[in-house]
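*Asks:* heads up, no residue letters with this:
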């Protein structure tokens, strides 16, 4: 993970850079807003640590400039302990805020928390499952068949996403109900009806090898490609 620190307190930056590198981060530094923005534009970073009070271009202005073209996570630092400064920084798009002096271990823990949250969001947005001309996008909860969008109910989508995410695994009706409805199964016929509707909407009528297959006496599964 690459981190850019933009702060004019050279002693603080030196210590923070060393601590982050010991944790496995690759760290670049800049001591004023103008240089910081130039470094940011010429490389790719996973997170910025940005001081509020900077020479040449202040942290608030720099945050605004960066947010015009990038959603990179930003941790803001300040010697001020004013609520208005925190609110302003966060409203401009900062992901977190720490007031100097701070505990380095806490800052690193917060940095890791931000990166985990961003990584989780990216995984959710980019999880796309395909089978032939079927495309299931879990992040946007859309389904396309032969490039045409298929309108599914929320439960139909959840069942399809569960099956295609686990191709080849047979799910008993009771388990499908429990995983999708988040409650004990009261009537397995509900699953049969939803599967029937899914097959109709997906035009899944191949006799020899439909996408959603039945394991007689057990349940349903999505065929392996």
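*Replies:* That came in fine, so what should we check first? This structure is a prediction, so every number in the text was calculated from the model and none was measured.
*Asks:* only C-alpha atoms for contact and neighbour calcs from this point on.
*Replies:* Noted.
*Asks:* contacting residues for the most centrally placed residue in the chain?
*Replies:* Centrality entry for the chain: nearest residue to the mean C-alpha point is residue 121, 1.0 Å, by C-alpha atoms, centre = their mean. Applying C-alpha atoms under 8 Å, 6 or more residues apart in numbering to residue 121 gives no contacts.
*Asks:* mind checking the SS state of it?
*Replies:* helix (DSSP: H, G, I helix; E, B strand; the rest coil).
*Asks:* another structure for you, compare them:
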């Protein structure tokens, strides 16, 4: 399948040069001019890699990099720099996966892109594996959820919330964590949307079933039991 690279830059000469080289290498290329256009483009298309200018308009102190690398579904990011080693350190500490100077060599850039795509492909295969917790099964590839072999009808957001908790099974997730990762909120708005969706999810996955998988940790947040916790609880109940 053809890989899609999103170029984020407002320097037209640089953009044209990159689009030409990447197109010749067999990539499909899209373009965004600023911070807002990058966010919109990533919501609209399934880009495989982001190649961005360190001076992208609308970005401050690589806050776009921090936002994207904090998402539940990450995209590899290469920053094309302008100001040397200090800037490279800042970009990498903000979460960028690679940094290449302004005077880049085409072969080196293509090698770095290929390497990152390969690494992320391996990680995505692992993320696509079916998650099993007791009699609950979550298939990320087809977004299908079953419990006791019964298919559960979840909304898009309910599924995202369940998957987030399942990938952190046994860990307590705060409301702030959930708002940031599932709703993409950068701050706590005072909304009770997390509590409402937890209630809906509990009705669908736990009502009338044992054990109860979704737990409230009073004053902190929520968690989904891990398989180890289920096994331990079952062992404790044995005569």
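*Replies:* Cool, the structure landed. The structure displayed is predicted, hence computed values, not measured ones.
*Asks:* hmm, back to that, which residue lines up with the residue nearest to the centre of the first structure in the second structure?
*Replies:* Per TM-score structural alignment, the equivalent position to residue 121 of the first structure in the second structure is residue 123.
*Asks:* could you check the distance from its match over to residue 75 of the second structure?
*Replies:* Distance of residue 123 of the second structure to residue 75 of the second structure, given as C-alpha to C-alpha, to the nearest Å: 11 Å.
*Asks:* Over to residue 201 of the second structure?
*Replies:* For residue 201 of the second structure, the distance to residue 75 of the second structure - C-alpha to C-alpha - is 28 Å.
*Asks:* And for residue 175 of the second structure, the neighbour number?
*Replies:* 19 (other C-alpha atoms under 10 Å).
*Asks:* Chain neighbours aside, what residue packs nearest to it?
*Replies:* Closest residue to residue 175 of the second structure apart from its sequence neighbours, by C-alpha to C-alpha, 6 or more residues apart in numbering: residue 221 at 5.5 Å.
*Asks:* any idea what sits nearest the aligned residue in the first structure for residue 11 of the second structure, other than its immediate chain neighbours?
*Replies:* Aligned counterpart of residue 11 of the second structure in the first structure: residue 9 (TM-score structural alignment). Distances taken as C-alpha to C-alpha, 6+ apart put residue 31 closest to residue 9 of the first structure, at 7.4 Å, once the chain neighbours are dropped.
*Asks:* Give me the aligned partner of the one you found over in the second structure.
*Replies:* With TM-score structural alignment as the criterion, residue 31 of the first structure pairs with residue 33.
*Asks:* Same question for residue 175 of the first structure.
*Replies:* By TM-score structural alignment, residue 175 of the first structure lines up with nothing in the second structure.
*Asks:* For the one helix or strand residue 175 of the first structure maps to, buried residues please.
*Replies:* Per DSSP states H and E, residue 175 of the first structure falls inside helix 173-181. The neighbour-count criterion (16 or more other C-alpha atoms under 10 Å) identifies 173-177 as the buried residues of helix 173-181 of the first structure.
*Asks:* Secondary structure element holding residue 29 of the first structure?
*Replies:* In the assignment (DSSP H and E), residue 29 of the first structure maps to strand 26-30.
*Asks:* downstream neighbour of the helix holding residue 175 of the first structure in the secondary structure list?
*Replies:* Using DSSP H and E, the helix or strand that follows helix 173-181 of the first structure towards the C-terminus is helix 189-201.
*Asks:* what stretch of the second structure does that next one fall on?
*Replies:* Per TM-score structural alignment, helix 189-201 of the first structure has no counterpart in the second structure.
*Asks:* For that helix, buried residues please.
*Replies:* Judged by neighbour count (16+ other C-alpha under 10 Å), helix 189-201 of the first structure contains these buried residues: 191, 194-195, 198-199.
*Asks:* Helices along the second structure, start to end?
*Replies:* Secondary structure of the second structure (DSSP state H): helices at 12-24, 35-44, 63-69, 85-93, 106-127, 156-166, 175-182, 193-205, 227-237.
*Asks:* So which of those helices is nearest residue 54 of the second structure?
*Replies:* helix 85-93 (7.9 Å; C-alpha to C-alpha).
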